[in-house]
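Student: Give me the fold of what follows.
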Amino acid sequence: MTRSTRTTRWSAILRTPLGASAVILLGLVLAMAVVAPILWGDEASAVDTDAIMQGPSSAHPLGTDALGRDILYRVLVATRLSVGLALAATAIGVTLGTILGAAPSVLPRRAGRLVTSGVNIAVAFPGLLLALFFAVIFGVGTTGAVLAIGLATAPGFARLTQTLAASVAGRDYIAAARVAGVGRVRVLFRHVLPNIGEPLVVNATIGAGTALLAFAGLSFLGIGVQAPSYDWGRLLGESLNRIYTNPAAALAPGVAVVVAGLAFNLFGETVAAVVGQRTRSEKFRDVPRTRAAVAPEPVEAGVVDDAPVLQVENLRVAFPAGDGWTTPVRGVSFSLRPGEVVGVVGESGSGKSLTALAVSRLIEAPGAVTADRLDFAGVPLLTTDERALRSLLGTSLAMVFQDPMTSFNPTRRIGGQLAEVAVQHQGMNRRTAMARAVDRLRAVRVPAAERRAHQYPHEFSGGMRQRAMIGMGLMGSPRLVVADEPTTALDVTVQKQVLQLLEQVRAETQAAILLISHDITVVSQTCERILVMYAGRIVEDLPARDLFARARHPYTRALLSVVPDLESDRDQPLGVIPGRPPEPGRVPHGCAFADRCPRATEQCRTDDPELREGIACWHPVTELPVPVVAEAARGEVVRSE
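Tutor: Sure thing, here's the model as predicted:
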């Protein structure tokens, strides 16, 4: 959201009854807090023994107290102390609550759980009870009351922060930041907190009204503000015994508390309507007119080291379940060489995305990743310290996620998010990094790249966001691009453009590409090799050119049989594979596809076949369907778009 857009929204909100009332009311309260002690401070403190305990009159509209002081002036002057103490207590509660709520995101797992448990216990107690408890600990007086109310409100803000942080922790842009090697603390302050700032701000303004009421309550009970100072709660306590003889003296401070609390609450609702999901945390604002002076040189074809970029042997991913562990990825093995494009296909739940996340080091506790070998660029990913891997993964591994809308932090400009990689790992200053980001946006054919770098993700189309995501991967020197369903949310035309862009990246950088998709025809047209996954295992590994003519696993043949083409009978329902894949926690002892396979025998139900010579099947298909054989002989295999 640009500054002009925010100004327009403020103007629109202020023209509504709610917005106008909130701003006017809060403005009056704050103005009174500033000017009342200056204008009427002396009158409020003046003792008049000739006017003790008088009722309302022209000289004293609300009457006088036991020392003959004017109650109206005292109520007005008390605004500064009442509002100031409430804001101080709210600041303590919000700050401490945010720290406690964000702590589990940056602390080790055990320490984070301990903090969470403490917050949960504290939230179980009523806020007023906690305030009274802390007031007893800190003692009677203004300082003790401020600390008591601040600490009493902190658990609620901590719980809110924890919940909101958890709601964005799984977004793709968080995973992208972690792949880029951004530390936990930086992820928290640059990507998590800005996206949960709106509800925190709204609850802070509402919390100020609550703190004002709590403070008045403590002062009314005699454990808050002490004489000679006074706030609305103390004035209410002093006048309560005269409520039948002079009700105005008791009602005036009570009305002041209600009006001020209402002002803060209404203003919170107004802020919620204006702020939306945008913040001004963007630091990369100025795009230089010059291009980056130094850029990583692309690797020339023919001189690339042929050593595997990625080697995976017996990869397993497990998560705790009620009665043990669930293993949705079971013994996956494959390798990628420089410039090689490998596709991974299979139904939803087959383990494709989890495999990609595992090789990218994006699966955290309580998930467990094990492998006999998991090497990227010759570095063992499972035994190397995370801090040591940041530079490698941040510059040599690129991730392209499924949903382009969640691939970027919505609160930060596109250019700034791309530049963060260069700042973190290439030692560039912000200006040079921003120039590099603009250059990479041009490289992925984003029109008007310099202007687009200033825009937020919501101002990009789906295809443009996906291009920008690829551009983020090109900020370094990628040796591996992991594309997890990069074309699922895009139309066919944009799909083709994104796939062509990935091919361009491969040709220019000789980066290996792991393309994950449920669309077997897209993978067959894009990749050199195809891995077919089912129930967490690779069941067939074959060249893409042999997919239609020489696929031997019954599951692969079943996937091909349900793909419509131009000759499909439109009067007939689309083909489906009978049955459903097994649940990750209920995989049978034998072949997982046996219950859906027409070639299954008793051996298939008892013994799980291993992947040998590119296939894991006891009874592979040896005879090819006649139409496929005929088309393969003519070189005219029909593939749908």
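
Student: drop to CA atoms for contacts and neighbour counts, all remaining ones
Tutor: Fine.

Student: Pull the residues that contact stretch 123-138.
Tutor: The contact list for stretch 123-138 (C-alpha atoms under 8 Å, 6 or more residues apart in numbering) reads 144-145, 147-149, 151-153, 155-156, 159, 214, 218, 223.

Student: same check, this time on stretch 24-31
Tutor: Residues from elsewhere that reach stretch 24-31, judged by C-alpha under 8 Å, 6+ apart: Thr79, Val259, Ala260, Ala263, Phe264, Phe267.

Student: buried ones in it?
Tutor: Of the residues in stretch 24-31, those buried under the neighbour-count criterion (16 or more other C-alpha atoms under 10 Å) are Leu25, Leu26, Val29, Leu30.

Student: So which of these are in helices?
Tutor: Among those, the residues falling in helices (DSSP state H) are Leu25, Leu26, Val29, Leu30.

Student: Next, work out how far apart the second one and Leu266 are.
Tutor: Shown here: Leu26 relative to Leu266, a distance of 9 Å by C-alpha to C-alpha, to the nearest Å.

Student: cool, and the last one?
Tutor: Shown here: Leu30 relative to Leu266, a distance of 14 Å by C-alpha to C-alpha.

Student: you'd agree Ser502 is in a strand?
Tutor: That one is not Ser; residue 502 is Leu. No: counting by DSSP: H, G, I helix; E, B strand; the rest coil, Leu502 falls outside a strand, being helix.

Student: Before we compare anything, build this one as well:
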Amino acid sequence: MSYACRLRHALRTPVGLTALAGVLALALVALLGPVVLGPTAERVDTGAILQGPAAAHLLGTDNLGRDIAARVVVATRLTLGLTLAATAIGVLGALLLGVAPAVLDRRAGRVVTAAVGVLISFPGLLFVLFLATVFGVGASGAVLAVGLAMVPPGARLVQNLTASVAGSEYVAAARILGVGRLRMITRHLLPNIAEPCLLFAAQAAAGTLVAFSGLSFLGLGVQAPAYDWGRLLDDQLDRLYLNPVAALAPGAAVVLTGVVFALVGEVLAQAARPARPTAGGTAAAPGPAPRPARPDGTLLQMHDLRVSFPDGRRPVRGASLSVREGEAIGLVGESGSGKSLTAQAVAGLVPSPGLVEAGTLRFEGRDLLAERPRGTALAMVFQDPMASLNPALSVGRQLSEVVEVHERAARSVAWVRAVDRLRAVRIPDAAHRARQRPHAYSGGMRQRAVIGMGLMGTPRLIIADEPTTALDVTVQRQVLDLLGEVRRESGAALLLISHDLAIVAGVCERVLVMYAGRIVEDLPVADLAGRAAHPYTRALIGAVPTLTTDRDRELATIPGRPPEPDDTHPGCPFAARCAHADDRCRTDAPELVPHGTAARVACWHPLTPAAPGSGNPIPEVRDASTTEEATA
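Tutor: Coordinates of the predicted model:
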């Protein structure tokens, strides 16, 4: 449902109807009031000075015999105009300073955040009075003073909201695509914080009205002969006990208008509120021409990759791997072993303030430490598809953005390709589904849509970070089959990150085993069950039950815990949990070296192949029961 449709629906509610009536009333009074009652408001009648309410003058007259009710009506135009002008300055400034830290470099973003923090520490009223003194007495100075005083609190709100969105995976995906800063703000950041921002703008408008009227009441705002509600309130304050209606009428106008602003903000925010997630034939435009393969066939080359953080954590500590054209590689390991951070380092998505270093990190011959990979050459399928899709945009719009940004394609051409890619990943009724937002998709359809997003270009490498997590077995099979079809049709290489050895064994050709931020074994899938040489790999395989596993026997586990990311102990990281570890393992870390004909292993004591027909090898790990059995 588009924003216009949601707005029409919101206007049909009691709150919406009340807000609409209030806006129409204010608009009519502001437009027609000076025309109809302007002469009456300016007419001086010395014979009717300071009269009380009567049929001729509903609210009485002022010290020149002018009709107070007419002046309150005429003042509506100037009051609303100045209030909206000040609100526009405040909201625009708040948005600019609020989103700046998310799109500027780290140092500039910190400067902006610190500046906002300093400004917001001043009391609001004192800040307004200070700015009003700086800009001078009058309507223009008051507009600038009230508008600029609204910027710091608004900017802090927008900064907090933007920070919660900027870390989302769909924003990370947009960065991979090379989306510019302006498009990033208008398409991915602001739409997802629109609801609280609209509420803030409405409340700020009401606050601005009160502040502006206060300045005029104090003599710092509108100056005679012009007048607004604050000026009228000041003129009648001395007669509060003699003619209270005349004194309270401008104040009542301020209160009622503030209520209308609040209702308008509620309606606009309700229309901007994204729908909550629920469970649950056009010719294709030509894609970009395929790129020629590199002579040596190596697509991704990574050696000694390190990811560290200022607090001393080193989740990735010297990982090395290479991916060739069209190859499918699985990256497995326990949670926290550094698999996802390795993929994020390749895509340039390591969260701040993480530092990525490497001896070599090249994709398509490009140094990824110096430049980001091309968005159309690298496709990333994240673990949570709902977090990978922008809830404020239709799925088709998000897919079409890829070719709009990178190929400068027209929107109509990009839309045709988006529908075709959704059809290619088996989304039923793709033309209709493309216009829906992510909440209308089931989990499996969202994952397929994310894969389709990667196919908007011609990817050379697809990084799938646990793409089947939280999906049922049937949908898992569909997603994995789809990845296989994509590889066969596009010739793309696949780096599949998973903790499920069965999935990796069914999809990939090679397996990389990761432990404590290092690649500890690299071997063909065919050798995984019987020829794994690293004790950790054997332990992982042994912990996977099969149809032949004795159900009366306890499941095999790996005692102990992996080392913490800030652990600086030398030696093999698996030594504390390994039954084969000796003094050398505890002091010297083994390198990843060739082992056999087609494998590599980082172990001082690689294990011999399991006996044929022995099934999954049982992990040999150090615990009390193992020691007692060995002694017996």
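
Student: Any idea what the TM-score comes out to?
Tutor: The TM-score (TM-score structural alignment, normalised by the length of the second structure) is 0.91; 607 aligned residues with a C-alpha RMSD of 2.3 Å.

Student: circling back to that earlier point, output the buried residues of stretch 24-31 of the first structure in CSV; the columns should cover distance to Glu386 of the first structure.
Tutor: Shown next, in CSV, are the buried residues of stretch 24-31 of the first structure (distance: C-alpha to C-alpha, whole Å):
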residue, distance to Glu386 of the first structure
Leu25, 52
Leu26, 49
Val29, 52
Leu30, 50
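
Student: Which single one of those is nearest to Leu611 of the first structure?
Tutor: When the buried residues of stretch 24-31 of the first structure are compared for distance to Leu611 of the first structure, the smallest value, 70.7 Å, is given by Leu26; criterion: C-alpha to C-alpha.

Student: picking up where we left off before, quick one: the contacts of stretch 123-138 of the first structure as CSV, columns for neighbour count too.
Tutor: Shown next, in CSV, are the contacts of stretch 123-138 of the first structure (neighbours: other C-alpha atoms under 10 Å):
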residue, neighbour count
Gly144, 20
Ala145, 28
Leu147, 20
Ala148, 29
Ile149, 31
Leu151, 23
Ala152, 30
Thr153, 28
Pro155, 28
Gly156, 24
Arg159, 21
Ala214, 24
Leu218, 24
Ile223, 20
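
Student: Next, give me the two most distant ones among those.
Tutor: Across the contacts of stretch 123-138 of the first structure, no pair lies farther apart than Arg159 and Ile223, at 28.0 Å, counting by C-alpha to C-alpha.

Student: The second structure: matching residues for the longest helix along the first structure?
Tutor: Looking only at the first structure and at elements set by DSSP H, the helix with the highest residue count is helix 71-106. Residues 68-103 of the second structure are where helix 71-106 of the first structure aligns, with TM-score structural alignment as the criterion.

Student: mean per-residue distance, that stretch to the first structure?
Tutor: Average distance, stretch 68-103 of the second structure versus aligned residues of the first structure after superposition (mean C-alpha distance after the TM-score superposition for the first structure): 1.3 Å.

Student: Would you mark the buried spots in that stretch?
Tutor: Burial within stretch 68-103 of the second structure, assessed by neighbour count using 16+ other C-alpha under 10 Å, is assigned to 68-80, 82-95, 97-102.

Student: likewise stretch 418-428 of the first structure?
Tutor: By neighbour count, and taking 16+ other C-alpha under 10 Å as the criterion, the buried residues in stretch 418-428 of the first structure are Leu418, Ala419, Glu420, Val421, Ala422, Val423, Gln424, His425, Met428.

Student: Turn these into CSV, including distance to Ile121 of the first structure.
Tutor: Output for these, formatted as CSV (distance: C-alpha to C-alpha, whole Å):
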residue, distance to Ile121 of the first structure
Leu418, 41
Ala419, 42
Glu420, 39
Val421, 40
Ala422, 43
Val423, 41
Gln424, 39
His425, 41
Met428, 46
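
Student: Just give me the closest of these to Ala489 of the first structure.
Tutor: Of all those, the one sitting nearest Ala489 of the first structure is Leu418; the distance, using C-alpha to C-alpha, is 21.8 Å.

Student: Does the alignment partner in the second structure of that closest one belong to a helix, a strand or coil?
Tutor: When the second structure is aligned by TM-score structural alignment, Leu418 of the first structure is paired with Leu399. Assigned with three-state DSSP, Leu399 of the second structure falls in the helix class.

Student: Look up how far Asp367 of the second structure lies from Leu399 of the second structure.
Tutor: For Leu399 of the second structure, the distance to Asp367 of the second structure under the criterion C-alpha to C-alpha works out to 27 Å.

Student: now do Thr587 of the second structure
Tutor: When C-alpha to C-alpha is the yardstick, Thr587 of the second structure and Asp367 of the second structure sit 34 Å from each other.

Student: Now Arg600 of the second structure: closest residue in space, sequence neighbours ignored.
Tutor: On the basis of C-alpha to C-alpha, 6 or more residues apart in numbering, the spatially nearest residue to Arg600 of the second structure that is not a chain neighbour turns out to be Pro594, at 4.1 Å.

Student: Double-check that the one you found belongs to a strand.
Tutor: Yes: when the secondary structure is assigned by three-state DSSP, Pro594 of the second structure falls within a strand.

Student: That one: neighbour count?
Tutor: When counting by other C-alpha atoms under 10 Å, one arrives at 14 neighbours for Pro594 of the second structure.

Student: Also Arg109 of the first structure?
Tutor: Taking other C-alpha under 10 Å as the criterion, the count of residues near Arg109 of the first structure is 12.

Student: list the contacts for it?
Tutor: Ala365.

Student: same thing with Ala464 of the second structure?
Tutor: Counting by C-alpha under 8 Å, 6+ apart, Ala464 of the second structure makes contact with Met380, Val381, Phe382, Gln383, Leu494, Leu495, Leu496, Ile497.
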